[in-house]
Every structure is written in structure tokens, then in C-alpha cells.
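Q: Dropping a prediction and its sequence here:
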Amino acid sequence: MVYETKVGTFDISEENVINFKNGIPGFEHLKKFAVISLAETEPIKWLVSLEDKNIGLPIVDPWIAFSNYSINLNQSVLDELGNPKRENVLVFCVISLKEPVTINLVAPIVINLEKGIGMQVILEGTNYSVREPIKASD
């Protein structure tokens, strides 16, 4: 199906639609999203709403900027995600592109690729920040 999104118009097959049962914080009313890769913004990808063409969040693999990043998902989160196998899970973090560029390491986007289920998880008991500065590598 063809969708108009914040970053362009794309033909997105149903198997690439990610369903967020509870939406994501700030956009609880939106349930259908897709991850879009654009060559000109790699490694930044876009989590775009398929229901509101004005909503798109820049996301990135957190291990690109923080190789020691670690998350533990509790059983209720795993249940909500359909108990995915590790190899079927993608993790992204939302970044802010305003200077200074920051990444939200406290609330990763976790996606079960096999079932097309996603959720934004709030990590508890962590020293991570919602606005962790990303420093350019030398």
C-alpha cells in the first residue's frame, strides 16, 4: 500500500507495518508505523506514522554510538511483544537532531520483526539519560 509520510511517499507492504498497541508516548492515538531507511540520512532511520503523514521520528541503533548500551526486558514487555526470539528483535533509540544532538537511551523502541509488534519501553533503574549527548567520532 502507498503511504505518504513525513520523509516521502513509500509503497509499504503489510508485513513491514509495525503495530504499536498503545501507540508511543506523545502519539498514543497512532498505532501503525514503519521504519524507513534513507541513504542520505544513514545511519539515522525514520519511525514514521502510517496514519499521520506529519509524524516521523529520527531513530538510530543505540550500539552505533554507545557500544556498551544494555537493556533488560521484563517478562510483561516480552509478552506484549509476542515473546520474540532474540534474532527477531530490533532496538532503536529516538534522537534529537537539534544541536547538540542527543539520544534517548531510557526509552528504546523495541520491535518484534516476526510479528510486526513494537513498543517504546521505559527502562527502570538505569543511569542512562533521555538526552545523552552523541559525540562525533574522530
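A: Received it, and whenever you're ready, just let me know what you need.

Q: CA only for contacts and neighbour counts going forward, please
A: Fine.

Q: how much space between the residue nearest the centre of the chain and Glu40?
A: Central residue of the chain (Cα atoms, centre = their mean): Ile109, 3.8 Å from the mean position. As judged by Cα to Cα, to the nearest Å, Ile109 and Glu40 stand 22 Å apart.

Q: okay, pairing it with this:
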Amino acid sequence: MSMPKQSQQPASGSLEVAPGREPVEIVFPFGLVGCPEWRRFAFVVPGEVPGLAVLQSLDDEDVAFVLAEVEDLVPGFLSTLNPDDLGLLHALGLGRDPSVRLYCTLSVHADDSVTANLLGPLVLDFGRGCGSQVVLSGSPWSTRHPVAPAGK
């Protein structure tokens, strides 16, 4: 799996969008955890890497995240969560509205290993154009869940 390294995140004008998949603006009313000023993003599905998306900041062109749908990485993920976490995700529309999806950020490390932040996933509501980053309280998952070992 070849993805941009964190220090080489794509600038907003450099992404080739998949045909028929125009960027969607997503607003995080409270920003992201630790970065409340990062509120407005473009969700882009690049044509060259199936199954991945890019969340490009519209507030700071140097900020972008590679995303994957959580269930694609960890089938049955929701069944591992405690009732409080499930209730929070349900309150945000997950499972009730098909336009609400759960994503995680991916990180590529110096040794080329890839990890996923499953402790702080992103709930994206494409119908309303908004999102929230949640921190799961009783989760068995981490911020560095291995996705691909070094060199893969």
C-alpha cells in the first residue's frame, strides 16, 4: 500500500479526484482533538488509491489526512465497543442514517509501516456536511493499530 508520508501530505490543488467523486466540504464545528482551529475540510476520494480518501484542510493547506473506513480495516469493529461508545456513535447518526460513515486516520511511519487511529475515529455526516472526532472511552483499540508492517 503506497500512501503519502505525513510530512508529504498532498496540497489541496494536487489531488486527482476519482471520476464522479467531487470533493465534499465537511465542517467540524469543534475542530479536531488538540486542534480546535482545524474546522473546514474537503473530503476527496483520489482516483489512484481505491479504498482510501483524503481529508484536506481548507483552513491550512499544509494539513491533510489519509482516511479509511473503519469497517473496511476492522470488520465487526462496532461489535467490540462498549454500550456508551456505541450510544455516542448512534447519537451522531451512525447506523441510523446511511450518509453517516465512520473513518479513521492513517499514519505512515519512518519505517514505512502504516497504523490507524481507531481510538479517535471520525464520524462524517455527508448529508449535512459535518463531522466529529470522537474519543472512545472503553475501547480496546489504540491510536496506532497496525495496518501494514514495515516495507509492505
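A: Looks like it arrived, so ask away. Since this is a predicted model, take the numbers as computed values, not measurements.

Q: List the TM-score for the superposed pair.
A: After superposition, the two chains reach a TM-score of 0.78 (TM-score structural alignment, normalised by the length of the first structure), with 127 aligned residues with a Cα RMSD of 2.7 Å.

Q: Identify the residues contacting the residue nearest to the centre of the first structure.
A: The neighbours of Ile109 of the first structure, taking Cα atoms under 8 Å, 6 or more residues apart in numbering as the test, are Val91, Phe92, Cys93, Val94, Gly118, Met119, Gln120, Val121.

Q: cool, and Ser37 of the first structure?
A: Counted by Cα under 8 Å, 6+ apart, Ser37 of the first structure has contacts Ile44, Lys45, Trp46.

Q: Give me the distance between Ile117 of the first structure and Ile44 of the first structure.
A: 21 Å.

Q: Which of these two has more residues huddled nearby?
A: A direct count of neighbours by other Cα atoms under 10 Å for Ile117 of the first structure and Ile44 places Ile117 higher, at 22 against 19.

Q: Now do the strands in the first structure.
A: 2-5, 8-11, 18-19, 32-37, 45-49, 56-60, 89-96, 102-103, 109-112, 117-120, 132-133 (DSSP state E).

Q: gap between the second one and the chain center?
A: To tie it back to what came earlier, the one meant is strand 8-11 of the first structure. The chain centroid and the centroid of strand 8-11 of the first structure are separated by 18 Å, computed with Cα atoms, centre = their mean, to the nearest Å.

Q: elements contacting it?
A: Packing partners of strand 8-11 of the first structure (3 or more Cα pairs under 8 Å, 6 or more residues apart in numbering; DSSP states H and E): strand 2-5.

Q: Compute the distance from the centre of the strand it packs on to the centre of its chain.
A: So, by Cα atoms, centre = their mean, the centroid of strand 2-5 of the first structure is 18 Å from its chain's centroid.

Q: before we move on, what about stretch 92-110 of the second structure?
A: Worked out by Cα atoms, centre = their mean, stretch 92-110 of the second structure lies 5 Å from the chain centre.

Q: Kindly report the same for stretch 8-18 of the first structure.
A: For stretch 8-18 of the first structure, the distance to the chain centre is 15 Å (Cα atoms, centre = their mean).

Q: First-to-last residue distance for that stretch?
A: By Cα to Cα, one end of stretch 8-18 of the first structure lies 18 Å from the other end.

Q: Cool, thanks, signing off.
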